[in-house]
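K.L.:
what's the 3D shape of this:
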Amino acid sequence: MVRTASAGAGVTGGPTLAVVAREAGVSVPTASKVVNGREDVAPETRRRVTEALDRLGYVRRPRFDASRPPRLIDLVVHSLDSSWSGAVLHGVEEAAHDAGLDVVVSALSRSRVDRPQRGWLDRLTARGSSGVLFNLAELTGSQYAWLEQQRTPFVMIDPVVEPPPGVVSVGAANWQGGVTATEHLLALGHERIAVIAGPRRRMCSGARVAGYRSALASAGLAPRPEYLRDGDFDESVAHRRTHELLDLPEPPTAVFVCSDRMALGVCLALAERGLEVPRDISVVGFDDLPEARWTTPALTTVRQPLAEMAATGLRLLLRMMDGEHPEGTRTELSTRLVERASTAPPRRPPGT
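P.N.:
As a prediction, this is how the structure comes out:
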């Protein structure tokens, strides 16, 4: 049950909320909003009230009955219309069932990409969630502050950007995955290897491209700037980037694509140009979503364990809900190459 603070005394007969409001120079309803985690408070006002609460020693009432185990958590995903989210949901569902938890799933519309809309945190308070899993999210500074103030445990699954110090997150070994994908193509004999990356600011995309560069350097090859293209993790953008690569004076013989969805756009563009995969050009994806097995030919890709990442995130969240804090704030699960039919040695020019 969510208990609403009143203007009476705090727990153990401490200062009243009215005293806190007077100290902070705000109204009692405004002070109550801060105590109860309402989001519709200006950051500066929230800061003054929080400082007054701490300075006066106001003890907030517990939001939950500590004698009862937590029963409800929130899972916040970027959408429900992708196989990526399906894999995350599967991992959370199994782990939550084993732990006897109920899960509320929120697919958020956003005023800007990857940032949950205002007001969602108010609803989290209203339904009494014990903790939150964020998937592919980027929180604002005020949202991090809200979660900390409310002492709401949360874990980030594959965060968009590097979280602030102390925030617990789970992800895949993206750098190693980029190395593995590129080394596979090098081992087949490719030297003209392009990469179609995700957004530059995305942490996972940067790590995959860094792995690609590292593998080339280890092979004594300098990355060619014209072979590095941003695809924004979007199938249609990757489709355009592929046509750009094919129009180069010396097009690549292989492409490392930093997501399976983008790889679908790559393969479509190649087919439009009358090129055959892998006879004319090899393609490696990243994720190992179901789509990777449905393409013709089936896609060689780097598997990141999405369901396992989600389950790991939930188990970490359970520990935090029990008052523990993980020793390390970043957990990385290993990736591995899944070889299928979209890669082969480069085609030899006629007469060689």
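K.L.:
switch to C-alpha atoms for all contacts and neighbour counts from now on
P.N.:
OK.
K.L.:
List the contacts of stretch 280-288.
P.N.:
With contact meaning C-alpha atoms under 8 Å, 6 or more residues apart in numbering, stretch 280-288 is reached by 177, 181, 185, 252-260, 262-263, 267, 275, 277, 292, 299-305, 338, 342-347.
K.L.:
Assign the nearest residue to residue 228 once chain neighbours are set aside to helix, strand or coil.
P.N.:
Nearest residue to residue 228 in three dimensions, chain neighbours excluded: residue 195, at 5.2 Å (C-alpha to C-alpha, 6 or more residues apart in numbering). At residue 195, secondary structure determined by DSSP: H, G, I helix; E, B strand; the rest coil is strand.
K.L.:
Sequence B follows; please return its structure for comparison with A:
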Amino acid sequence: MQREPARTRGRPALAPRGRPTLATIAASAGVSVATVSKVVNGRDDVSAETRAAVEALLRAHDYNPPAARRTPAATTVEFLVHGDFGAYQTQIIDGVVAGGEEVGASVVVGKLVDGRPGTAPRAWARELAAAGRSGVVVVTGELSAAHVDALEHARLPLVVIDPLNLPRREVVSVGSTNFAGGMTATQHLLSLGHQRIAFAGGPAGSGCNQARLHGYRAAMEVAGLSVRPEHVLHDDFQFESGRRLGERLLALPDPPTAVVGACDTLALGVMEAARVRGLRVPDDLSITGFDDTELAGVSTPPMTVIRQPLREMGRVAVRTLLRMAAGEELDSHHVELATELVVRGSTGPVPLR
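P.N.:
Have a look, this model is predicted:
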């Protein structure tokens, strides 16, 4: 069988603007469209020299074959989690899987490295497209603008749940009414007579954390109370972070009588710091969480929380993603589901001192 020789040498040409086609690659390589098609489809009747030249051009042009660009209404969703698979992530995953089952889509669960994919953005997006993913759902990850651009170039829709950052305003996200939740938690503590109320927050730049903090500040302002700078602290959304923040707050000369935790895990860490100091919850210190994970109901005492509909957030994210994959127009880029206060045993009247 005759093999077509390569007619180009040296470095591949730079990709032109616009989406490349087989004809674009063939013209750059100096070979026929049929030869490029053989390379793309893995045929063996192409010389090694020609194959190497064409593959180099395919990479340079960032070419995605049509089979890798398909976005069926229900195939496989890539779900990426930032951090450990804790109670919060587990409930989100449960909702994502349930949402996929409802429409016949499979879900592949993976982890982000330091909040981001571990490979270069374009290579990462190409791998997902080649694997037949219909889109990507990320929970609390920090995708860069380059990662978002790469997914867009690969025609893979993206939905972010509880985003830490949004590199573009048009990135589709699913969350809850974080501002209202922060305000409601603080108002609950105010109604119990507390005035020295602190905020134990997650990363200062996190969008959901900022919204909860603003809600806390708004409730304090409405009550005519100033917020002390030393009463607002930030760290990661982790148990150890909450314990550190709790130690700092409770070591103050005039410590708070109540703490609004930006998530359940942080609030549990604050509870541990109080226990180590010999303080009783809620007799000496009232604490609220945010999420209503399973941990909140089994803590000692059971924790008062702002409940996020975590499973429903996962389901909505998958349904939204598949609508985007099918080419449907969305009414809004940002979906917020309602939060609600769940009162348990970790909050009580301000202690008499």
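K.L.:
Put one on top of the other, what's the TM-score?
P.N.:
Overlay of the two chains. TM-score (TM-score structural alignment, normalised by the length of the first structure): 0.82; 310 aligned residues with a C-alpha RMSD of 2.3 Å.
K.L.:
what's the neighbour count on the counterpart of residue 313 of the first structure in the second structure?
P.N.:
Aligned counterpart of residue 313 of the first structure in the second structure: residue 317 (TM-score structural alignment). Burial of residue 317 of the second structure is recorded as 30 neighbouring residues (other C-alpha atoms under 10 Å).
K.L.:
What residues does residue 317 of the second structure make contact with?
P.N.:
Per C-alpha under 8 Å, 6+ apart, neighbours of residue 317 of the second structure: 96, 137, 159, 160, 161, 173, 174.
K.L.:
ok, the equivalent of the fifth one over in the first structure - contacts?
P.N.:
By that I understand residue 161 of the second structure. Superposed on the first structure with TM-score structural alignment, residue 161 of the second structure falls opposite residue 157. The neighbours of residue 157 of the first structure, taking C-alpha under 8 Å, 6+ apart as the test, are 133, 134, 135, 136, 169, 170, 171, 309, 310, 313.
K.L.:
how near is residue 157 of the first structure to residue 138 of the first structure?
P.N.:
As judged by C-alpha to C-alpha, to the nearest Å, residue 157 of the first structure and residue 138 of the first structure stand 11 Å apart.
K.L.:
Same question for residue 116 of the first structure.
P.N.:
With C-alpha to C-alpha as the criterion, residue 116 of the first structure and residue 138 of the first structure are 8 Å apart.
K.L.:
Next: residue 236 of the first structure.
P.N.:
24 Å.
K.L.:
quick one on the thing from earlier: in JSON lines, list the contacts of residue 157 of the first structure along with secondary structure and distance to residue 319 of the first structure.
P.N.:
Below are the contacts of residue 157 of the first structure laid out as JSON lines (DSSP: H, G, I helix; E, B strand; the rest coil; distance: C-alpha to C-alpha, whole Å):
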{"residue": "133", "secondary structure": "strand", "distance to residue 319 of the first structure": "13"}
{"residue": "134", "secondary structure": "strand", "distance to residue 319 of the first structure": "16"}
{"residue": "135", "secondary structure": "strand", "distance to residue 319 of the first structure": "18"}
{"residue": "136", "secondary structure": "coil", "distance to residue 319 of the first structure": "21"}
{"residue": "169", "secondary structure": "strand", "distance to residue 319 of the first structure": "13"}
{"residue": "170", "secondary structure": "strand", "distance to residue 319 of the first structure": "14"}
{"residue": "171", "secondary structure": "strand", "distance to residue 319 of the first structure": "18"}
{"residue": "309", "secondary structure": "helix", "distance to residue 319 of the first structure": "16"}
{"residue": "310", "secondary structure": "helix", "distance to residue 319 of the first structure": "15"}
{"residue": "313", "secondary structure": "helix", "distance to residue 319 of the first structure": "10"}
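K.L.:
Kindly reformat those as a markdown table containing distance to residue 228 of the first structure.
P.N.:
Compiled in a markdown table, those are given as follows (distance: C-alpha to C-alpha, whole Å):
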| residue | distance to residue 228 of the first structure |
| --- | --- |
| 133 | 33 |
| 134 | 30 |
| 135 | 27 |
| 136 | 24 |
| 169 | 28 |
| 170 | 27 |
| 171 | 24 |
| 309 | 28 |
| 310 | 31 |
| 313 | 33 |
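K.L.:
Compare residue 116 and residue 138 of the first structure (neighbour count), which wins?
P.N.:
More neighbours surround residue 116 than the other of residue 116 of the first structure and residue 138, with 24 against 20 (other C-alpha under 10 Å).
K.L.:
Could you find the counterpart of the residue nearest to residue 228 of the first structure in the second structure?
P.N.:
Per TM-score structural alignment, residue 195 of the first structure is aligned with residue 199.
K.L.:
how about its match, what does it touch?
P.N.:
213, 216, 231, 232, 233, 259, 260, 261, 262.
K.L.:
List the ones among the residues you listed that fall in helices.
P.N.:
Counting by DSSP state H, the part of the contacts of residue 199 of the second structure found in helices is 213, 216.
K.L.:
now the helices: where do they sit in the second structure?
P.N.:
Ranges of helices in the second structure, per DSSP H, are 22-29, 33-40, 48-60, 66-69, 87-103, 121-130, 145-153, 178-191, 207-222, 239-250, 264-276, 294-298, 310-325.
K.L.:
No further questions, thank you.
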